[in-house]
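Asker: Only the shape, not the letters, is given here:
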């Protein structure tokens, strides 16, 4: 195989109470990479679409490019040449793991073309290098679910330890992306560096409750646990109409609602597709009521991760 087209899904990270440790994949939106072997050494980024010209074509500064580069170095094939086309199908700075999806699509594609010497899980450190380029931190709560599919827990970074959790079959996510942008570095900068023991205990209880709710398909417990007392209060001030949109989601029947990643996208979890559609509509209407346009997506938890097209 000399060329391949790979799609990698968007993700919701943090999932309310699980800052930097929880994430899940959705069916759409996502990013697509077309990767083709070439005879001469080096990686060339031929084109990038959907980014309004904002993303670098320099390999070492591009999330897909650096992930491929680090992978080739690791397997001892640094001189293998590739031509890369990247097609962005989600907004930059959306809180939906845009940089992660590009990195995942790239490293999954190159592993396929090189004969799959590494397992899918072994590709994770290279995708994380894409995140380091994008926001300065090699975190895994977006690349993990985008690469592996499903709902993941990052138990540890040293050593890297990622666990995939089963999710109830009738659990749906509603995602609404308002036409505003929140920079990930800015969203991290405003977080408190120290938190009280009381908040820590509350957050730990919600983390444990969410895991238990997913494992037992207890939708009420999932809803009670989707509460973030540490990060959401700080980051929500960066998102206009946040409280009204969250109230609209809960009023329409959502189990819970919070910020996707660093925002500005918001996500809600619901039982059943019909409720999830109603929740997405209510959230969009709440943004639109103050003149903020938005895009919405409704999806089950994506269990597959990247796929060859």
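Answerer: Everything's here; your move. Keep in mind the model is a prediction, meaning the values are calculated, not measured. Numbers count the residues shown, from 1 in each chain.
Asker: rest of the way, CA atoms for contacts and neighbours
Answerer: Fine.
Asker: Quick check: buried residues in the longest helix along the chain?
Answerer: Counting by DSSP state H, the longest helix found in the chain is helix 197-216. Neighbour counts over helix 197-216 (16 or more other CA atoms under 10 Å) mark 202, 203, 206, 207, 209, 210, 211, 213, 214 as buried.
Asker: distance of the fourth one from residue 237?
Answerer: Pointing back at residue 207 there. Distance, residue 207 to residue 237, by CA to CA, to the nearest Å: 23 Å.
Asker: The lengthiest strand in the chain: which residues count as buried?
Answerer: Using DSSP state E to define each element, the chain has its longest strand at strand 22-38. Neighbour-count burial for strand 22-38 flags 22-37 (criterion: 16+ other CA under 10 Å).
Asker: Tell me the one of those residues nearest residue 276?
Answerer: Nearest to residue 276 among the buried residues of strand 22-38: residue 26, at 13.3 Å, using CA to CA.
Asker: Return the set of buried residues in the helix or strand hosting residue 274.
Answerer: Per DSSP states H and E, residue 274 falls inside helix 273-288. The neighbour-count criterion (16+ other CA under 10 Å) identifies 273, 275-287 as the buried residues of helix 273-288.
Asker: In addition, the following structure is provided for comparison:
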């Protein structure tokens, strides 16, 4: 048997307020660990899944056709076969370490897909670059088996930093360099909001002048804040007029948590992905710790315990680890 290749894939904050399905950034923690090695028979198998939370145990399918790590690995293996890098008798064994909770709004399934995709690529020589559209598309298609065709989790998890998805057909991904002093505060309550449920809450239309125009102005403000390295502009542009109002009721105490973040120095705050995690941004780890404690205390008032992650933006994305 060959040696194991071990990859860490970071969690991500998708949407970033008004940037629904088009903006995301990677965080330094938490993340998933995926291990792969070659096997003597063709195809992909998942032989072990371990979980950080007891309540998640057994909830992920070990069938590689129904697990995002397995689907992404198969997609990359197929691409490598089409490119003549490996033959059709190549196979892969996967072990998955879920170091992040399921249904957290932090791109858990996306991180599993990214970890598997990058690990398989490295296992067979690393011929695909991280920005290779086929590599990221392999992860997007894996995500689609679970929660829809979107790249705002998998792209930042793979590439690191901020990512703009300009187009899905064709897939056009634009990496953006996050401000050096940007710190993210993510608070994940002991509560679950499924991506499908969150998407079902989305409105079918919105008034143009009152909602759509200011919404897109905020998306533009976010991009301008990133490019100008202006955290205050970035923060005040995290003002979602369309998605946040309909998803907020799915998260107990959301507005109290948001108020706590802003009143303790956060520059901006909103729902991470589909929720229930809530994120905020600030300019120092020390201030981030203060904000995180205030957010967690607000969740406690609604009888929810939570886990807080304070970190700089992850700029490396998926990486091999010992």
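Answerer: That came through, no problem. All values derive from a computational prediction rather than experimental measurement.
Asker: After superposition, what's the TM-score here?
Answerer: Remark: TM-score between the superposed chains equals 0.98 [TM-score structural alignment, normalised by the length of the first structure]; 308 aligned residues with a CA RMSD of 1.0 Å.
Asker: I'd like to know which elements the longest helix of the first structure is packed against.
Answerer: strand 160-165, helix 219-225 (3 or more CA pairs under 8 Å, 6 or more residues apart in numbering; DSSP states H and E).
Asker: Tell me how many other residues crowd residue 183 of the first structure.
Answerer: The number of residues packed near residue 183 of the first structure is 17, by other CA atoms under 10 Å.
Asker: Alignment lookup: it to the second structure.
Answerer: Mapped onto the second structure by TM-score structural alignment, residue 183 of the first structure lines up with residue 194.
Asker: isn't its match right up against residue 106?
Answerer: No. Between residue 194 of the second structure and residue 106 there is no contact under CA atoms under 8 Å: 11.8 Å.
Asker: Would you enumerate the residues in contact with the aligned partner of residue 71 of the first structure in the second structure?
Answerer: In the second structure, residue 71 of the first structure lines up with residue 76, judged by TM-score structural alignment. Contact analysis of residue 76 of the second structure by CA atoms under 8 Å, 6 or more residues apart in numbering lists 117, 120, 121, 134, 135, 138.
Asker: give me the number of residues near the second one?
Answerer: Residue crowding around residue 120 of the second structure was assessed by other CA under 10 Å; the count is 31.
Asker: Hmm, it is touching residue 73, no?
Answerer: Yes. Residue 120 of the second structure lies in contact with residue 73 (CA under 8 Å); the separation is 6.2 Å.
Asker: Quickly list what's touching both of the two.
Answerer: If you check residue 120 of the second structure and residue 73 against CA under 8 Å, 6+ apart, the residues they both contact are residue 92.
Asker: residue contacts, the alignment partner in the first structure of residue 99 of the second structure?
Answerer: The alignment partner of residue 99 of the second structure in the first structure, by TM-score structural alignment, is residue 89. Listed by CA under 8 Å, 6+ apart, the contact partners of residue 89 of the first structure are 29, 30, 31, 32, 50.
Asker: I'd like the distance from the helix or strand just after the longest strand of the first structure to the chain centre, please.
Answerer: Of the helices and strands lying after strand 22-38 of the first structure in sequence (DSSP H and E), the nearest is strand 43-49. A distance of 22 Å separates the centroid of the chain from that of strand 43-49 of the first structure, by CA atoms, centre = their mean, to the nearest Å.
Asker: and if you look at stretch 206-219 of the first structure?
Answerer: Mean C-alpha position of stretch 206-219 of the first structure versus that of the full chain (CA atoms, centre = their mean) differs by 20 Å.
Asker: circling back to that earlier point, the longest helix of the first structure vs strand 160-165, what angle?
Answerer: 50 degrees (axes from the mean of the first three to the mean of the last three CA atoms, to 10 degrees).
Asker: what sits up against the helix holding residue 274 of the first structure?
Answerer: Contacts for helix 273-288 of the first structure (CA under 8 Å, 6+ apart): 170-176, 178, 241, 244-246, 248-250, 252-254, 268-270, 293-299.
Asker: so that helix corresponds to what in the second structure?
Answerer: The aligned range for helix 273-288 of the first structure is 285-300, by TM-score structural alignment.
Asker: mean shift between that stretch and the first structure?
Answerer: In the superposition against the first structure, stretch 285-300 of the second structure averages 0.8 Å from its aligned positions (mean CA distance after the TM-score superposition for the first structure).
Asker: quick one: buried residues of the host helix or strand of the match of residue 71 of the first structure?
Answerer: Element membership for residue 76 of the second structure, per DSSP H and E: helix 68-82. Neighbour-count burial for helix 68-82 of the second structure flags 68-80 (criterion: 16+ other CA under 10 Å).
Asker: How about residues contacting whichever helix or strand comes after that helix?
Answerer: Using DSSP H and E, the next helix or strand after helix 68-82 of the second structure towards the C-terminus is strand 91-98. Strand 91-98 of the second structure has contacts (CA under 8 Å, 6+ apart) with 31-52, 69-70, 73, 112, 116, 120.
Asker: contacting residues around residue 31 of the second structure?
Answerer: Contacts of residue 31 of the second structure by CA under 8 Å, 6+ apart are 8, 9, 10, 11, 98, 99, 100, 108, 111.
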